[in-house]
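>>> Let me see the structure of the following:
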Amino acid sequence: MWSLQNLLFILCITLRCVTTAVGVIHVTGYVGREVNVSCSYDEGYESYEKYLCKNDCGDSDVLITTSNSSKNKYSIHDDKTARIFTTTITDLHSMDAGKYWCGVTRTGKDIYTEIELKLVPDSCCDTVTKVQSYERYSESVSCPYESQYQNNLKYICRGNQPSTCLQQALIISDNKQNGRFRLDDDKVLGTFTVNISSLTQNDSGSYLCGVDRNSELDVFSAVELKVEGERS
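A predicted model of the protein is given here:
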């Protein structure tokens, strides 16, 4: 008869004695872009090797380690002051989605944190608000948001790629006026409004209204602006 102790020993060997430090960390990234996977660790492990792995975390499943900080599409950085190590995965494809483990090497059982990576298309949105105006006019674009985001940063950009929208923002709520663009945030109504003055036909096109959510993917609404020639 197999004893419970022997059974647990075999199970431990199979799973490499996975010890989860915290609950599952959910990370979402955009297809074709890059994503950062960050894991914290306890005081005392600053000098220990860290790594990211998949599947059962066997030797062939280890993707990157802090002793070899760049490999293929992976790079890793260990902030020993904050006790957080971060792995960057570039050129994301659908096959990159799934379960990962952040590991800390130590004598005996390594310490693992489970990561679930979800990928979404780098495009937006199913619903588009259409706005029409004329050259030399001013036009306002209204961007609604949910009440829990009333104190978050808001912004607007051109195009329909969420991944680069904030970096290419035409205006952000921390800077209410930027040339022809003005942003006003009505936190009671849950809507921020971007006014564009002195319109030209070059202003026609797709826009994204964005709300910054820090560690999560930002939320967006889409607007299509059409500027026609001067009204007679």
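
>>> Only C-alpha atoms from now on, for both contacts and neighbour counts.
Noted.

>>> where's the closest residue to Asp186 other than its chain neighbours, which helix or strand?
Leaving aside its sequence neighbours, Asp186 sits nearest to Phe192 (Cα to Cα, 6 or more residues apart in numbering; 5.8 Å). Secondary structure assignment for Phe192, by DSSP states H and E: strand 191-196.

>>> List the contacts of that strand.
138-145, 154, 156, 180-186 (Cα atoms under 8 Å, 6 or more residues apart in numbering).

>>> out of these, which are buried?
139, 141-145, 154, 156, 181-185 (16 or more other Cα atoms under 10 Å).

>>> Test my guess that Asp212 contacts Asn152.
Yes. Taking Cα atoms under 8 Å as the definition, Asp212 is a contact partner of Asn152 at 6.0 Å.

>>> quick one: which of the two has more around it?
Shown here are Asp212 and Asn152; by other Cα atoms under 10 Å, Asp212 has more neighbours (17 against 13).

>>> do you know how far that one is from Thr28?
Asp212 is 14 Å from Thr28, where distance means Cα to Cα, to the nearest Å.

>>> swap in Asp42?
Taken as Cα to Cα, the span from Asp42 to Thr28 is 25 Å.

>>> Quick check: buried residues in the strand holding Phe192?
191-196.

>>> Could you do stretch 88-99 as well?
Quick answer for stretch 88-99 (16+ other Cα under 10 Å): 88-90, 92-93, 96-97, 99.

>>> For the comparison step, fold the sequence that follows:
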Amino acid sequence: MSVLACETTEILTFTGYEGGKVEIRCPYESRYEEQNKYLCRGECPVLNKDIPVESGSPAKDRRFSLTDDRTTRIFTVTITDLRTEDQGKYWCSVRTGLGTYDKYTEINLEIKPVLACETTEILTFTGYEGGKVEIRCPYESGYEEQNKYLCRGECPVLNKDIPVESGSPAKDRRFSLTDDRTTHIFTVTITDLRTEDQGKHWCGVRTGLGTYDKYTEINLEIKPVLASETTEILTFTGYEGGKVEIRCPYESGYEEQNKYLCRGECSVLNKDIPVESGSPAKDRRFSLTDDRTTHIFTVTITDLRTEDQGKYWCGVRTGRGKLDKYTEINLEIKPGKSEYSV
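Have a look, this model is predicted:
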């Protein structure tokens, strides 16, 4: 099925925050790898197009940039320092070079205000026991130089439980904080996740104005690492011609063991294993990396095909004369179009 063009009635929606950034990912059809790609703003008529950025040329608006991944056939437009006036209609566009109309995919860009202490919206992040999670905290323009921190629990005015704050060593070494002052988003990374990490947190910004700090409420969910006895199935989605990353959490204690992806029913004998750590992949479209710190190994599949759809298993060699550890995976392959949100 072809990438959405100008006659489509489907619209892709992306969401960003004021002062932050958004990445608009635009799939396109095979055979247009060498053609120029661009983002068109507004109604995008045949003449007098408003094109803030196009591949091969300097961006007319320096907040816009464009990269083209010709392997996955997806080009990405990044917009930084988002403003309310950026909201509205755009078009992912491909020069056809065939004397015909360019190819278009309609985009709707929503810009939300940065969440502050008075918000009723709660951001939810999910991690796995033994793994890591990245909590992304947007903040308003004007607070770039102020300290940022994560506050745990109810976070009263006095006696705050602050495991990490910018400018100071973390009180809990599992926590780290980085601040991107260009996008106005600071990120708190928590490693070696534990069940007791679950619950309410607050992204905090020191105002330095003698007033209350700015807060965004966070709900952190910690899930157990899925093993062979689980009834939960993880679902991953990819697009024809693109790639997908299957992230497989595993229990502590298996850092040194081999990991693999098993295709189909994965019987005890005659396993169909396209890729395993420590060995060359049987299918070159498959690759595997193992992050032993977070206890998550990742299988990347490129050049996705419809026949790749179906059941898989994340497998861990136990090396203990027992059955390997498994997590069931369902992989869905969709036609060459995509819906992404930030």
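
>>> Fetch the TM-score of the aligned pair.
The TM-score (TM-score structural alignment, normalised by the length of structure 1) is 0.54; 163 aligned residues with a Cα RMSD of 4.0 Å.

>>> Kindly indicate which of the buried residues of stretch 88-99 of structure 1 lies nearest Asp79 of structure 1.
Thr88 (13.7 Å; Cα to Cα).

>>> who touches that closest one in this structure?
Thr88 of structure 1 touches 34-37, 74-76, counting by Cα under 8 Å, 6+ apart.

>>> For it, what is the corresponding residue in structure 2?
Here Thr88 of structure 1 is matched to Thr189 in structure 2, going by TM-score structural alignment.

>>> for that match, helix, strand, or coil?
Following DSSP: H, G, I helix; E, B strand; the rest coil, we place Thr189 of structure 2 in the strand state.

>>> secondary structure element for the residue lying closest to it once chain neighbours are set aside?
Once flanking residues are discounted, Thr189 of structure 2 sits nearest to Glu134: 4.5 Å by Cα to Cα, 6+ apart. In the assignment (DSSP H and E), Glu134 of structure 2 maps to strand 133-138.

>>> now do Phe9 of structure 1
Counting by DSSP H and E, Phe9 of structure 1 is found in helix 4-15.

>>> Find me the equivalent region of that helix in structure 2.
Residue span in structure 2 matched to helix 4-15 of structure 1, by TM-score structural alignment: none.

>>> Would you check the span in structure 2 matched by the helix or strand just after that helix?
Note on helix 4-15 of structure 1: by DSSP H and E, the next helix or strand toward the C-terminus is strand 25-30. Aligned by TM-score structural alignment, strand 25-30 of structure 1 corresponds to residues 123-128 of structure 2.

>>> quick one: that stretch to structure 1 mean distance?
Taken over the aligned residues, the distance from stretch 123-128 of structure 2 to structure 1 averages 1.1 Å (mean Cα distance after the TM-score superposition for structure 1).

>>> Not counting that stretch itself, show me its contacts.
Outside stretch 123-128 of structure 2, the residues touching it (Cα under 8 Å, 6+ apart) are 133-135, 193, 216-225, 249.

>>> any idea which of these has the most stuff around it?
Pro249 (25 neighbours).

>>> Chain neighbours aside, what residue packs nearest to it?
Nearest non-adjacent residue to Pro249 of structure 2, counting by Cα to Cα, 6+ apart: Ile296, 4.2 Å away.

>>> re the thing from before, neighbour-wise, which of Asp42 and Thr28 of structure 1 wins?
Thr28 (17 against 9).

>>> just the buried ones among the contacts of strand 191-196 of structure 1 now: which is nearest Phe9 of structure 1?
Tyr145 (52.3 Å).

>>> ok, the closest one - contacts?
190-192, 211.

>>> Mind picking the one among these that's closest to Thr20 of structure 1?
Set against Thr20 of structure 1, the nearest of the contacts of Tyr145 of structure 1 by Cα to Cα is Val211 (32.5 Å).

>>> and the closest one, how many neighbours does it have?
27.

>>> all helices in structure 1, in order from the N-terminus.
4-15, 162-165 (DSSP state H).

>>> now these in TSV, with distance to Leu52 of structure 1?
Listed next are those as TSV, based on distance: least, Cα to Cα, whole Å:
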stretch	distance to Leu52 of structure 1
helix 4-15	16
helix 162-165	24
